[in-house]
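K.L.:
Could you look at this predicted model? Sequence included:
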Amino acid sequence: MKKILLILLTILLTGCTQSQVKELPPTIHMVVTTDIHVIDPSLVENKSLYDDLSLNYGDGRLLNYSGDILQIFIDEMIQTKLEYVIITGDLTLDGEKSSHEWLAKQLDKLIQADIQPLVIPGNHDIMSPTSRTYGSPSTYTPTLSAEEFASIYKNYGYKNALYRDENSLSYVYELRDNAWILMLDTAMYYENTSLGAESSGKIPSETFDWIETIGALAKENGVELISSTHHSLIQHNSYFNSSYTLLNTLKAQRIFDEQNIRVNLSGHLHAQTIAQKELTNGNITDICTSSLLTYTNQYGDIHYTPFNNFDYKTKEVDVETWAQTNSTNPDLLEFEEYSYAYFKHASTSRGADRFISKGYNDEQVASLQEAKGILNCYYFSGSANEVRDDFVETDFYQWLIEQDDDTKSYILTMIQESPIYPKEISIPLNS
């Protein structure tokens, strides 16, 4: 069966390619963003419900400003005049069909500027049982199927895909005649129930067969493969349990290694972190970009020269400059401070009970919560290395390391296990 599929794909490959249409530079300039969690504004009657949702979950997403941040991000991309914008899932708040339709209209601005968006779904996007409006009362609003997802986003990867996987929403897009990106659907929406959406992810076995076929085709035609998933290919931190990393990650790593896929772009963690793993044929790097809605509201800027180098570094959405001429909202005019305070508050809104139950007094509980909030801001934004050395010199740290293991790990895991350089990396691809 694989041989037949390989023959068919080889026949299809003889068609006109992007490089035959226009001359392109050898280095590809693209951006990756993730977990943008937009919602159709018409579904929102009471924005204060967003704060309840974000703070109760403790994830600090700036849901109130998701539409504003997206619009500013799109404007920046158009001004930058890059080639591709990759969005690695969780496009909507909770899979509202009208939110997907609203987002598609916004992404069309990129198309009009000759920038190609490429999207894949996340665990929030399809067949969601929590798709609803925000008002009094809050009511159910239609979600969508996998087929409807591909239809709504047909102009953002699916219609012009080089190849489509029959068993998922995965596809291959030609970046250059010598570089393809595997946009892989890892969401397990088919496991959703009325009780909730499945947050874990995996690559179906049939899709692994398809990846191997694509890999053989790429090797035959002198093409380099990179990939993109919503869930991480490599575990980045012991704090992030199995629902954040692919459930079948060891198999994925083996197959990626065999197909010489050295770079994967991911999301889902809402944390800015880069992990590498040495495998049989070389290193694999999983670059997880933090959510566009969380402090420091950044995205990944990429310059990729196939078979040569893959350069990645973060850039922050410049909300404050935009607000100076477009808004009088103090939250937006002092956005960096507002975003930091909001994320820190969300990080400290839960967890006090565990410290109280251990017998800590009010002052100690407040100090533990404050430390957790500050360290979370630095870890999730990829900046923990900036405060690590100073933090371990404090009296609080000296006191903390004498406490029980549960208390220590709850506070310290983020800063102790964070990568040294999570915000940028240069990966040689010619070895």
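P.N.:
Nice, thanks for sending it over.
K.L.:
going forward, measure contacts between C-alpha atoms and count neighbours the same way
P.N.:
OK.
K.L.:
can you count the residues close to Ser42?
P.N.:
Ser42 has 11 neighbouring residues, counting by other Cα atoms under 10 Å.
K.L.:
what's the answer for Thr328, then?
P.N.:
10.
K.L.:
any idea how far it is from Asn160?
P.N.:
41 Å (Cα to Cα, to the nearest Å).
K.L.:
same thing with Val392?
P.N.:
From Val392 to Asn160 the distance is 52 Å (Cα to Cα).
K.L.:
Please apply the same query to Leu400.
P.N.:
From Leu400 across to Asn160, the span is 55 Å (Cα to Cα).
K.L.:
cool, and Ser339?
P.N.:
37 Å.
K.L.:
Same check on Gly60?
P.N.:
Counting by Cα to Cα - Gly60 and Asn160 are separated by 36 Å.
K.L.:
Same question for Ala346.
P.N.:
From Ala346 to Asn160 the distance is 41 Å (Cα to Cα).
K.L.:
Please identify which of these two sits among more neighbours.
P.N.:
Ala346 (22 against 14).
K.L.:
From the rest of the structure, what touches the host helix or strand of the more buried one?
P.N.:
Here Ala346, judged by DSSP states H and E, is contained in helix 335-348. Here helix 335-348 makes contact (Cα atoms under 8 Å, 6 or more residues apart in numbering) with 54-62, 294-296, 319-320, 331-332, 369-370, 372-374, 376-377.
K.L.:
Below is an additional structure, to be compared with the one above:
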Amino acid sequence: MKIRKLSFIIVIGLAAVIAFIGFNRSGPEAVIESGSDIRIFIATDLHYFDKSLTDFSEGFDAFAVTRDGKQLLYSEEIMDSFYEDIKEQKPDILIVSGDLTYNGEAVNHRELSDRFLRIEKLGTRVYVIPGNHDVLSIWANGYREGAPYSAENITHEDFREIYGSFGYDEGISFDEKTLSYLAAPSEDLWLLMLDSNKYFGDFSMPTGDGYITEETAKWIRECAEMAEAKGAKLISVMHHPLMRHSTRDVTGTYLSNTTDVVELFRELGIELNLSGHIHIQDIKRDDPEDPKVYDIVNSALIVYPHQYGVLQYSADGGFEYSKQRVDVETWAKEQKKEDPNLLGFNSYAEETFGRRPYNIAREELELLGIYTEFEIEEMALMVRDLNLRQFEGTVYPIKKDLLEAPIYKLFIKTKSEYLYDFVYSIVHSVDMDSTKLKLGTE
């Protein structure tokens, strides 16, 4: 009788464990077997803004197209289109490297979490980390009655709870001081998801700066040793760029202790880092002559050209990276939308994003009073087009011809320090193709 009772208890216990595991995630449960090819989508800087946060009153259009080009008005539609891409192409993994929400609004986090649940039901595993706009943000807001208003934000604990199903519940190791974790979705490939945000204290918002503490660096070393013991390849993901991606040394655009972290990655054999934060598309390597570490900055999903990274991995062939644009226009036609901006989204996004740098350039050049109207127009168009290419990641293919172009030489002599720095940095910051990368196995 005691044996039968014990057996019953064991069965009930196993059933409870199975139920917990089964409902803890909405997507696939099994670890991807060794030898399987893996397809990963990488999205960053979604800056999701749910329409429940606005009444669309006067002035919202200006609020929704921000100075840095975020298309808040269409963030839901962009995510809907992205969902269709995932549904059609069926990637194994979706990595989201921070700045998930506009400014850390609780509503946006919860709505985005629901969207990730839908994605996982398609069979794609989702892994997220926070960006500097996601946790304890004092800028959390919406827009009603013609003005912004303060909205509820979230804490570190809230973030871990809201996104528990998207990395945290299945992490195999955690950093004690940050929201960093180690995930093993595949026997061959592990993800080192790093919270690179720099906070003033335990209860204060992050700055724009990125930083990896000594304690976190020690934990990273332990994770690398775990991966090596299991024969797994380790790649890292963080919000802030691992390396400097511009000749302009702008505070907060990369890890403030980049030298130390790159050296650590070289030592540990972590050759690939995926990041975001600066919204452009760019790839950098630690040493052009002897590259050991690559930092791929994926452009922001919410900003022109609304694209994401695609990373293929195989144990035999290594990594192959490319980029892909969200097809909002096709989605809008299939959904029978009537908004002309959505039906012609490619042109709309390019025009609205290019307008500000063009206008700034014209104003600067006109104030100098030394250029003809023809020269002003050509130079302003060059600023616009270079900025568009910077966000597409397509400056490198034209760099050689551009350096010889008369209009570029005219720009280099301009007395506008702002425009000189802007143009020079875009052209001279790129030293390799930023749209694709292939890293083979040894």
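P.N.:
Cool, the structure landed. Predicted, not measured: the structure shown is a model, and the values here were computed from it.
K.L.:
TM-score of the superposed pair?
P.N.:
Here the TM-score for the pair of chains, by TM-score structural alignment, normalised by the length of structure 1, is 0.88; 412 aligned residues with a Cα RMSD of 2.8 Å.
K.L.:
what about the strands in the stretch 251-400 of structure 1?
P.N.:
263-266, 273-279, 282-288, 298-305, 309-316 (DSSP state E, counting those that start in this stretch).
K.L.:
superposed on structure 2, where does the shortest one end up, distance-wise?
P.N.:
Meaning strand 263-266 of structure 1. On superposition with structure 2, the mean distance recorded for strand 263-266 of structure 1 (mean Cα distance after the TM-score superposition for structure 1) is 0.3 Å.
K.L.:
in structure 2, what residues pair with that strand?
P.N.:
Counting by TM-score structural alignment, strand 263-266 of structure 1 lines up with residues 272-275 of structure 2.
K.L.:
Only the buried residues of that stretch, if you could.
P.N.:
Within stretch 272-275 of structure 2, the residues that count as buried by 16 or more other Cα atoms under 10 Å are 272-275.
K.L.:
any idea how far the helix holding Ala346 of structure 1 is from the chain center?
P.N.:
Taking Cα atoms, centre = their mean, to the nearest Å, one finds helix 335-348 of structure 1 lying 20 Å from the centre of the chain it belongs to.
K.L.:
ok, Phe82 of structure 2 to Glu76 of structure 2 distance?
P.N.:
10 Å.
K.L.:
Sorry, wrong one. I was asking about Asn359 of structure 2.
P.N.:
Asn359 of structure 2 is 28 Å from Glu76 of structure 2, by Cα to Cα.
K.L.:
which residues in structure 2 form helices?
P.N.:
Taking DSSP state H as the criterion, structure 2 carries its helices at 2-24, 60-64, 75-89, 106-121, 156-162, 214-230, 258-268, 328-334, 340-343, 345-368, 373-392, 399-404, 406-412, 417-429.
K.L.:
how close does the shortest one sit to structure 1?
P.N.:
When structure 1 is superposed, helix 340-343 of structure 2 averages 1.3 Å from its matched positions, counting by mean Cα distance after the TM-score superposition for structure 1.
K.L.:
how about Tyr424 of structure 2, what's its match in structure 1?
P.N.:
Counting by TM-score structural alignment, Tyr424 of structure 2 lines up with Leu412 in structure 1.
K.L.:
try Thr101 of structure 2
P.N.:
Thr101 of structure 2 maps onto Thr92 in structure 1, by TM-score structural alignment.
K.L.:
Its match against Trp102, yeah?
P.N.:
No: using Cα atoms under 8 Å, Thr92 of structure 1 is not in contact with Trp102, being 9.8 Å away.
K.L.:
residues shared between the contacts of those two?
P.N.:
Common neighbours of Thr92 of structure 1 and Trp102 (Cα under 8 Å, 6+ apart) are Ile39.
K.L.:
more crowded one of those two?
P.N.:
Taking neighbours as other Cα under 10 Å, Thr92 of structure 1 and Trp102 compare with Thr92 leading, 27 against 18.
K.L.:
Setting aside sequence neighbours, what's the nearest residue to the more buried one?
P.N.:
His37 (4.0 Å; Cα to Cα, 6 or more residues apart in numbering).
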